[in-house]
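Engineer: Got a sequence here, can you build the structure:
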Amino acid sequence: MNDTPNAILIRSGDLVDGTGAPRRKADVLLKGERIAAIAEPGAIATEDATVIDATGLTVSPGFIDVHTHDDNAVLVSPDMSAKLSQGVTTVVAGNCGISIAPGQLDNPPPPLTLIANADPGTFRFERLRDYAAAVEAAAPSINIAMLIGHSTLRIGAMDDIGKKANTAELDRMRERLAACLDDGAIGFSTGLYYKTNAAADMEEVVALAELLADKGGVYVTHMRDEHDHVLDSLHESFETANKADVPIVISHHKCAGPRNWGRSRETLPLIEATRAKQRVGLDAYPYAAGSTVLDPDWIDPEVRTLVSWSISYPEMSGRDLADIAAEWRCSQQDAARRLSPAGGIYFQMDEADVRRILAYPPTMIGSDGLPHDSHPHPRLWGTFPRVLGKFCREEGLFSLEDAVYKMTGLSASRFGLTDRGVVREGAYADLVLFDADEIIDRATFEEPTRPAHGIDRVFVNGKIGWQAGAHTGARSGRFVSR
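Structural biologist: Next comes the predicted model:
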C-alpha cells in the first residue's frame, strides 16, 4: 500500500484552482484528506511535511468525470487505473437510465449490459445503502457519486416495460427512488433512447423527477432522440425538468447521423435561450464516435461501426462491422444480430459539431467510457488529457483555466459535490499535477487502453494514487453524496 505522509507541501506549482480564475504560482499544503493552506511560494513553513517540487507543473483539482458507467467497475476493478491515470478523482455513475441499484435483477436486458456485460450477479443491491457499503468495502482508488436510473427502476417494478407505468408501478418506482435519495443518490437519470425506457412518457418521468426538488438532486437525461428529432427531444427534456422544477443536465450532447451534421448551430442557441429561464447543464466527450450496445436497429451503412465486445463471437472485438458482414456474406444488420449481445462504436458525429459543443462555456466533460468492453472506445482512457492536450493546447479551443473549470469546479457545482472540484483551504485534497506542455491522450481506436502522457501525480482524499506513470497501490476513494 502507498505510504503517503500525513502532511504534504506541494511547492511552486502553477495553480489552476478550478474556478476559472487566472493561474498563479502557489504552494499548497495538504494535511490528511483536506487542503490546509494555499499561499505564495515560500510562505508556508514546511513543518514536518514532505515537500513535492511542482516547478513547471500545473496543480489543479482532480478531474470529475460527470458521465460514466463505472457502477460495477469500482467493485470488480477497484484500482480504476483507466480513470486515475488521466487525473480523474471522482466519477458520476448511474447515467443513461442505467444504475446498479436499486433492486435484485436477474438477466437484465440491454442496455443494462453496459455496466455488467454477461455477469448475472451484478444487480444485487436492493437499496443504494447496500451498494454504498460494497463500495466502501472494495475501497476503490477514486470517489464515486450515484444517479438512479429509470430503466433500472422500471425493470424492477414493471411486468411489461414496453408500456407506460401504471399507478401501482409508478408508486413502487417513486418509493425506491425516494429511498435511494435518502441513501445519498445525487440525482435521477433517464435513457429515453433505449427500449427499456422508451415507453415512458413525460408524465411518468415528471412523477419521478419531482422527487429531486426537495433533495437538491439533478435530473440527467440521455434524450429520446439525438438524431433527426434532436430539437424535439431538447424541448421535451426542458419541459420535463420545468414541470418537475428541477435542474437538468443533457447527457453527451450530440447531433448524430450525417443528416444532422452541423445542427449544433441550432441546438446550442436553444440551450442558451433556455438557460435564461431554467437551470440547464450539458456534458460532452471529445470524440466524433459514440459507443453503446450493438443494436441491429441502429445500424446505418453510411456510418462506420466498430465492434467493442461480443459474447457470441469474442474474437470479433475491435473489428469493423462492415468487414465482418462481408466475411459472413450478410448485411450489417444481420451481422449485428449474430454478434449480439454485443457492443458497438458508432462514428456518427461531425468533428465541427464536437468542437462547437466542447467550446460552449457551460459544457462539462464526461467520458461515457464503458469499462467492461473488451475493446473499449478510447474515451475510457483518454478523455481528459485529450481535452487538455488536443483541444486546449494544440487547437486553442479554450484557455487552460477554462478547460480545467469544465472538468472540475463547473462539474462539482452542477452536481452538488461539496468541497470537491476546487483547490481552496478546507476542500478535499483531490488534486492532479500535470505538465500542461506535454499532456496528451495516447489511447486510440486501434489501441484503446494506452495510458495518457503528462500526468505527474494524482491525489485522492490526500493520498497519492498515481505517480510516475503507475498506480501506487493507494485506494482512498469513497462513496460520496451531496
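Engineer: going forward, measure contacts between C-alpha atoms and count neighbours the same way
Structural biologist: Will do.
Engineer: Would you mind confirming that Gly426 is in contact with Asp419?
Structural biologist: Yes - look at Gly426 against Asp419 with C-alpha atoms under 8 Å: they come within range, at 7.4 Å.
Engineer: more crowded one of these two?
Structural biologist: Taking other C-alpha atoms under 10 Å, Gly426 and Asp419 do not tie; Asp419 has more neighbours (19 against 15).
Engineer: can I assume that one is in contact with Tyr428?
Structural biologist: Yes - applying C-alpha under 8 Å, one finds Asp419 in contact with Tyr428, separated by 5.9 Å.
Engineer: what's stretch 222-229 in contact with?
Structural biologist: 95-97, 189-194, 198, 233-234, 237, 250-257, 259-260 (C-alpha atoms under 8 Å, 6 or more residues apart in numbering).
Engineer: and if you look at stretch 107-122?
Structural biologist: With contact meaning C-alpha under 8 Å, 6+ apart, stretch 107-122 is reached by 69-73, 98-100, 106, 152, 155, 194, 196, 292-293, 311, 341, 370-373.
Engineer: Give me the buried positions along it.
Structural biologist: 108, 110-118, 122 (16 or more other C-alpha atoms under 10 Å).
Engineer: and for comparison, fold this next one:
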Amino acid sequence: MAVQQSMPGHADLVFRNANVVDGTGAPRRVADVAVAGDRIVAVGDCGAVRAARSVDAAGRVLAPGFIDAHTHDDGYLLVHRDMTPKVSQGITTVVTGNCGISVAPLLSSAPPQPLDLLGPAELFRFDTFAQWLDALRATPANVNVVPLLGHSTLRVRAMPQLDRAATEAEIAAMRDEVGLAMAAGAFGVSTGTFYPPAAAATEAEIIAVCEPVRVHRGLYSTHLRDETDQIVPSIEEALRIGRALDCPVVFSHHKVAGKRNHGRSLETLRLLADAARLQPLCLDCHPYPATSTMLRLDRVRQSTRTMITWSTGYPAAGGRDFHELMQELGLDEDALLEKLRPAAAIYFIMDERDVERIAQFPLTVFGSDGLPFDPRPHPRQWGTFPRILARMVREDQLMTLETAIHKMSGLAAQQYGLQDRGQIARGAFADLVLFDADHVQDRATFKDPLQLSTGIHGVWVNGAQVWEQDAQANGNGRALPAFTGRVLQRRPAQPSSAARHEARKGTATSIPS
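Structural biologist: Predicted structure coming up:
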C-alpha cells in the first residue's frame, strides 16, 4: 500500500482499512487515516502507528465532514449546542446568516418576518456582530461555523421604514456595520431582496452598503429578487453586484419556481456557466422539489400544494394544507392569510428534473436551508445529505459518490475559502464522517420530519467525536457533548482577474442535459 508521507509513531485515533473518499473528487482507495489532536497526521498504511483508539472502518466510507452551505442555524447553535439535526447527517460545518437574515447585529423584541424564522425574539440580543461571534466562541457547538452578515437585518436595525430605498445616512450606517462585521470575522454579506424588509433596496444601495466586502475580499451571497418569471434579470443583477464588489457570488438555493418556469434550469445554468468564465461564482441547492419560508400568497399561487408549518394567528393550522383550510373555514386566500399570519409554509413549487440538473451542475454545492426552530420543519433540516447519498448517488446514479462528496466537502471549502478543510490529507483538520454507502438513508418526511437518518456511523469535528451510531438502537445514534466546533476564518479569494483566467482554462461549467 502506498504511503503518503512518513508515518508518525503515535496518534490519538486511527481509522483502519477505510474506503477513503478524500473530498477532491479522486477515486476512493483503501487506506488508514491517523489523527493527532485536531489534525490528520497520516494517510496510508498506518499499521506501525500506535494509537490511543482504533476504529475498524473496513467496508465503510471515510470522508471529509460535510459542509452545509446554506443554513439558518445562527441562534440554534447557541440554544442546541449538540446540533443533532446536523451532526446526525455527517455535517461538521454550517454556513449561517443566509438570505439576508442574521441574528446580529440587532436588538429586537419583535423582529419582523422573515427574521423571526431564525427563532425566538430572545436570540436578537447582540448589538454587534462581534458579540454574537464571541458568544459562539465562549459556548461552542458541535459544528464549525462560517458566518455571513444579513443585509435585511442591517435594514431593520438602521431604518425606521423598510418599504423604501435607504437614505445616504442609512447607507453609511449600514456600511459601517458591514466594516465592523468583516473585521470581526464575517465571511461576507447575504441579501434577500425577495423578502419585505429588503424588497425596496436598490442595486446601488446593496453595492454601497457592501463596499467593505470588496475591501476585505469577502463574498456576496444572495437570495434573488425573483426565482420565478423574472429569474434571469435577478441573476443578472446579482452578477453586476459581484462585479462591482470584485468578489465571488453565491446563488442561494438556486431554483426555477412555479409551474410555468419548470425546465428553465437549462436557461439559468447556461447563463451561470457563461458568467463563471468571467467572474467567480457558485450556487447551492438541496435535493427536494419543495421549499419553505414565511407564508406569502405569491408563493401559494405558484405552488401545486402549500402546507402550513406553523401559525401564530391560528395555531391549529400547523401541518394543514392551505387550500383545505380555505374550504374548511370558508375564507378566501387574503382572509386566510390574515387569519394565519405570522406564519410559515412548505411550498411544492419545483420540478424534480430541475432539482436534479441543478444538483449535477459542476459549480453547485449542497445546503439544507432548514428552519431549525420550526415545530414541523421541512425534512431538509434533518435529511438533506443522507438523501443525496441515498437517492441521487446510490439509487438514481445522478453522480458518483466521489463527485457528491467533493461537492459536500472539498468544493464547498474551496468556494468559501476554508484552508485545510474539506479534504482527507496530511495536515488537514480532522473533520470526518464514517458511513455505510450501501445503507445510508434519510428518514425525515414532510409528514414526519423530525427523524434521524441511518447509516452515519460516526462524526468527528476537529478530532473529537460528536456523533456515534448506537448499534443496539435500531440504527439510531446520539450526539456527544464534545463542543469542539469553531468559528472559522476565511482565506481571501483570488482577485477576479485570476479567477477569470482559471475559469477560461477548464470546462468545469458544462451543463447537465
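Engineer: Reformat the buried residues of stretch 107-122 of structure 1 as a markdown table; add distance to Ser264 of structure 1.
Structural biologist: Shown next, in a markdown table, are the buried residues of stretch 107-122 of structure 1 (distance: C-alpha to C-alpha, whole Å):
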| residue | distance to Ser264 of structure 1 |
| --- | --- |
| Pro108 | 35 |
| Pro110 | 29 |
| Pro111 | 26 |
| Leu112 | 29 |
| Thr113 | 30 |
| Leu114 | 27 |
| Ile115 | 29 |
| Ala116 | 33 |
| Asn117 | 33 |
| Ala118 | 36 |
| Thr122 | 37 |
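Engineer: Which strand or helix spans Leu208 of structure 1?
Structural biologist: helix 202-209 (DSSP states H and E).
Engineer: ugh, typo on my part, it should be Ser308 of structure 1
Structural biologist: Judged by DSSP H and E, Ser308 of structure 1 forms part of strand 305-310.
Engineer: hmm, who's touching the helix or strand following that strand?
Structural biologist: Going down the chain from strand 305-310 of structure 1, the next helix or strand is helix 321-328, by DSSP H and E. Under the contact criterion C-alpha under 8 Å, 6+ apart, helix 321-328 of structure 1 has outside partners 304-307, 316, 331-332, 334-336.
Engineer: hang on, the earlier thing: quick one: the next helix or strand after the helix holding Leu208 of structure 1 to structure 2 mean distance?
Structural biologist: Next helix or strand after helix 202-209 of structure 1 toward the C-terminus (DSSP H and E): strand 218-222. Following the fit onto structure 2, the mean deviation recorded for strand 218-222 of structure 1 is 0.3 Å by mean C-alpha distance after the TM-score superposition for structure 1.
Engineer: Structure 2: which residue goes with Ser481 of structure 1?
Structural biologist: Alignment note (TM-score structural alignment): Ser481 of structure 1 maps to Gln489 of structure 2.
Engineer: start and end residues in structure 1 for stretch 32-43 of structure 2, please.
Structural biologist: The aligned range for stretch 32-43 of structure 2 is 27-38, by TM-score structural alignment.
Engineer: the strands in the stretch 401-513 of structure 2, which residues?
Structural biologist: Listed in chain order, the strands of the stretch 401-513 of structure 2 (DSSP state E, counting those that start in this stretch) span 432-435, 456-461, 464-469, 477-479.
Engineer: Give the buried subset of the contacts of stretch 107-122 of structure 1 as a PyMOL selection command.
Structural biologist: Command for PyMOL, covering only those of the contacts of stretch 107-122 of structure 1 found buried under the criterion 16+ other C-alpha under 10 Å:
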select buried, resi 69+70+71+72+73+98+99+100+152+155+194+196+292+293+341+370+371+372+373
